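In: I'll drop the sequence and a predicted model, then ask my questions.
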Amino acid sequence: MKKIAFIVCQYGKEVNGGAEIHCKMLAERLTPFYDVEVLTSTTIDISTFEPFYEEGLEIVNEVKVRRFQPIPFQKTRYEKLYKASKLGRKIRRNLYRLKILKWISNIFPVWSIGTKNEEEMLKSHGFYSPSLIEYVNQNVNNYQALILISYPYPSTYFIGKKYPSKCILIPTAHEEGDLYRSIQSKIFTKIFHIAFNTEAERDLCKKVFGNKLSKSSILAVGIDITDPASENHIIEKFNLPDSYILYFGRITSGKIGKLIDWFLEFKKNHKSNVKLVLTGRLFMEKVNNKDIIYTGFVSEAEKTALISKAKVVVNPSDKESLSLLLLESMALGKPVIVNGNCEVMKQHCIKSDFACDYFISKNDFLKKLELSLENSKYRDNMTRKAKEYVLTHYNWKKIISDLKILIEQVPVK
């Protein structure tokens, strides 16, 4: 049986990031066809990068997970190098905003401005693991393909740069500073194949990397719905009210934006007993308010039950390449409100004939939230279309078939 490896910064049952769950679902579904390994770190904490897992080999649902210790993280050093590495990113992003980066990239696809500083910055990152990279160097010829998950991380860059013809990149890209770094021009134009989640994600990368963008396709991901925990269980465990709005994922300012402030403003102006439930690990200061409930990390069964009982699900992030939360909620027939300033999320709404809806401002969010809670016609319209959209566009059988074809096309030296 041929061997393949997924390379991802975090992996495990305790990890709830979208890209990491995406990796887990793909890896487990490929085990009947390949000897599947995951090369990853020992950490799950994106603030301290302290070890959580033991270094070494572990079997997780028939997948061989090899964990490698990252370098000790020095926040001050990383921040210093991060600031020193802004030149290439700043130039390229400004050219993008002027709508001329695509045309310049057509002529000069690979950039070298600031790459030395950018590489040094990655070597100080909390996920940088020389031992993981060395393991790949020693064993690369044993693998049919290396599948790199998420473009900004050290292992993706250093392995993709050294073995581009061996790699399939699932970039999970969105409009953010890291995408404009000069070093990314070496990956996105040289890698064997790029498997995007959506057309909106690919369109963004075409505007950044021009017509020299590597060969690509839309792969996406299917949806897994675990049987729910009992309603009584989640009500008692999390002290849930009858009516709540749900957010699921990492609780960081970059992900939830102004959600808490806007929700509290909504509460001031509406006589409603609705509360806000934030599910996932907390990486920001906790807001102590009787109308906000933090569940912490939950099991998949608890997540399904939390979504099923919610009045509405929100994803306020403007940095998404797919959004599993959105698709899982739609599969369960729940109204979902997303950030329309994220082109990927906006396209989900349009493509599904508004089986979900988007906001573009605070007032728009407050209006859509009121509709989703109080207007049954608005809710029913979304619910009716949502399940069909997910079933039609996120089918596991086709996705795994397409990925197998890509893996077999990777040239073997």
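Out: Now that the structure is in, tell me what you want to look at.

In: hey, let's count contacts and neighbours off CA atoms from now on
Out: Will do.

In: Now do the contacts for the residue found closest to residue 199 once you drop the neighbours it is linked to in the chain.
Out: In this structure, residue 199 finds its nearest non-sequential neighbour in residue 218, 6.8 Å apart by C-alpha to C-alpha, 6 or more residues apart in numbering. Residue 218 makes contact with 195-199, according to C-alpha atoms under 8 Å, 6 or more residues apart in numbering.

In: Presented hereafter is structure B, for comparison with structure A:
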Amino acid sequence: MIGRSSGDPYAQFHKETEILYKNKETEKKYKIAFVVQRYGLDVNGGAEFHCRLIAERMAKYFDVEVLTTCAIDYMTWKNEYVAGVEELNGLKIRRFPVDFPRDVSKFNKFSSNIFGRKHSEADEIEWMKLQGPYSTQLFDHIEKSKKDYDYFIFFTYLYCTTFFGLPLVKDKAILVPTAHDEPPIYLSIFKSLFNIPQAIIYNTEEEKSFLNSKFKNEGILSDIVGIGIDIPKDINENDFIEKYNFDNFLIYVGRIDESKGCKQLFEYFLKFKNETGSELKLVLLGNPVMKIPTHPDIACLGFVNDQDKYNAIKASKILIMPSKYESLSMVLLEAWHCKKPVLVNGQCEVLKGQCIRSNAGLWYENYEEFRECLDLLLADEHLRDQLGNRGRKFVDENYSWENIEKKYLDLIERVTK
């Protein structure tokens, strides 16, 4: 749990608000369960990391528990953590075993049939079970212990933990869908899911607009919140340059995966190099789940600690985000905090919207636009500085932890009424 030390800039805010969030019958702090598919310091996925940051912040106001599985690897859902209760950063974590690991080959074959052929609702439910992680013990705990929690906050619509867990406690459920326009969301089994929670917390205007349009759920209590970011105090680009011997580089931060647009990024980057003769390098920070082209100007450093990550972003020319499917890009916020411009895939309405609202990034929808944007940004240091400064202002005004916490507290108060 993040303590209320004298150095906490929101200490008075915490003191004034914590007395408001109590169960009127018991006079105890609300007990809130965060439900997510994987959880831990070893878990670096976007939604899972998002959940951890929010849960730790909310523990200043509520009695918080995390309900999750024993899995670390989202591809296999293999049980790796020990089942049971542990404490992590001051929070109680209850871990439940996954019933069966995911057979990736079987799942991919089944998915091809689901998304390419006529099928039944029973087929879609079977797809969801194969998607995983399916944990009978987790679902039993949610159902049998419903009375022990005041609210359940479910993260991510896409996995079994939410699909099978949320309906069991729908009168106490808050959903953080982290959804975007992708094939699974068009499955019929999701029609009811987005209409049964007591409230929905969206990440962006684009996510809210898309889900309201698709599921006609405008009547459900909601807010657009997002997430705050935690930045090391001393960011030093020279430390990264000296440690890794890189300068003049484009940086990508995140899982190195074809589904994140990395295959197209490699193709575009190498074509740009061949056509322009540029000395620009591409530095990748993250765990690869696809083959990375062997090239002297493409370097994958794998997973690095936060200090190295922010030093690397600060040392870069531009941050690139090639994904088509995002509900909110935390790494864009991190780059803007470091006053770095971003270049994003304009086919993702969320990323494009973030750039438009911040006026701190450019976007492309094909190779020609990718090249033009990259040429422009690389040639104009003043433009890069302008975009970076606007990005920092945008993050400071919209994504401070004080703002994020207040929005969560306000929504829970409105649900209570």
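Out: Done, it's in. Every value quoted in this text rests on a predicted model; they were computed, and no experiment measured them.

In: what's the TM between chain one and chain two?
Out: Once superposed, chain against chain, the TM-score is 0.88 (TM-score structural alignment, normalised by the length of structure 1); 387 aligned residues with a C-alpha RMSD of 2.2 Å.

In: rewinding a little: so what corresponds to the residue nearest to residue 199 of structure 1 in structure 2?
Out: Using TM-score structural alignment, the partner of residue 218 of structure 1 in structure 2 is residue 224.

In: Look up how far residue 50 of structure 2 lies from that match.
Out: Using C-alpha to C-alpha, to the nearest Å, residue 224 of structure 2 is found at 15 Å from residue 50 of structure 2.

In: next one: residue 319 of structure 2
Out: Where residue 50 of structure 2 is concerned, residue 319 of structure 2 sits at a distance of 20 Å (C-alpha to C-alpha).

In: Of the contacts of residue 218 of structure 1, grab the buried ones for ChimeraX.
Out: Selection command for ChimeraX covering only the buried members of the contacts of residue 218 of structure 1, criterion 16 or more other C-alpha atoms under 10 Å:
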select :195,196,197,198,199
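
In: still contacting in structure 2, which of the contacts of residue 218 of structure 1?
Out: Using both residues aligned by TM-score structural alignment, their matches' C-alpha atoms under 8 Å, structure 2 keeps these contacts from the contacts of residue 218 of structure 1: 195-199.

In: Columns distance to residue 307 of structure 1 on top of the contacts of residue 218 of structure 1, output as a markdown table?
Out: Output for the contacts of residue 218 of structure 1, formatted as a markdown table (distance: C-alpha to C-alpha, whole Å):
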| residue | distance to residue 307 of structure 1 |
| --- | --- |
| 195 | 29 |
| 196 | 26 |
| 197 | 23 |
| 198 | 24 |
| 199 | 27 |
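
In: what do we get in structure 1 for residue 203 of structure 2?
Out: Residue pairing (TM-score structural alignment): residue 203 of structure 2 is matched to residue 197 of structure 1.

In: ditto for residue 71 of structure 2
Out: Checking TM-score structural alignment: residue 71 of structure 2 goes with residue 43.

In: returning to what we had before: take the contacts of residue 218 of structure 1 and lay them out in CSV including distance to residue 256 of structure 1 and secondary structure.
Out: Shown next, in CSV, are the contacts of residue 218 of structure 1 (distance: C-alpha to C-alpha, whole Å; DSSP: H, G, I helix; E, B strand; the rest coil):
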residue, distance to residue 256 of structure 1, secondary structure
195, 27, strand
196, 24, strand
197, 21, coil
198, 22, coil
199, 24, helix
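
In: follow-up on the earlier one: hang on, the match of residue 71 of structure 2 packs against residue 49?
Out: Yes. Using C-alpha atoms under 8 Å, residue 43 of structure 1 and residue 49 qualify as a contacting pair, with a distance of 5.6 Å.

In: Between the two, tell me which one has more neighbours.
Out: residue 43 (25 against 20; other C-alpha atoms under 10 Å).

In: and after the lengthiest helix in structure 1, which helix or strand comes next?
Out: The residue-count maximum for a helix in structure 1 (DSSP state H) belongs to helix 376-393. Next in sequence after helix 376-393 of structure 1, counting helices and strands by DSSP states H and E, comes helix 396-409.

In: Have a look at how far, on average, that next one is from structure 2.
Out: Its matched residues in structure 2 lie on average 2.2 Å from helix 396-409 of structure 1 after superposition (mean C-alpha distance after the TM-score superposition for structure 1).

In: Report the buried residues of that helix.
Out: Residues of helix 396-409 of structure 1 classed as buried under the neighbour-count rule (16+ other C-alpha under 10 Å) are 396, 399-400, 403, 406-407.

In: show me the contacts for the aligned residue in structure 1 for residue 287 of structure 2.
Out: Matched to structure 1 by TM-score structural alignment, residue 287 of structure 2 sits across from residue 281. Applying C-alpha under 8 Å, 6+ apart to residue 281 of structure 1 gives the contacts 249-251, 296-297.

In: Done for today, thanks.
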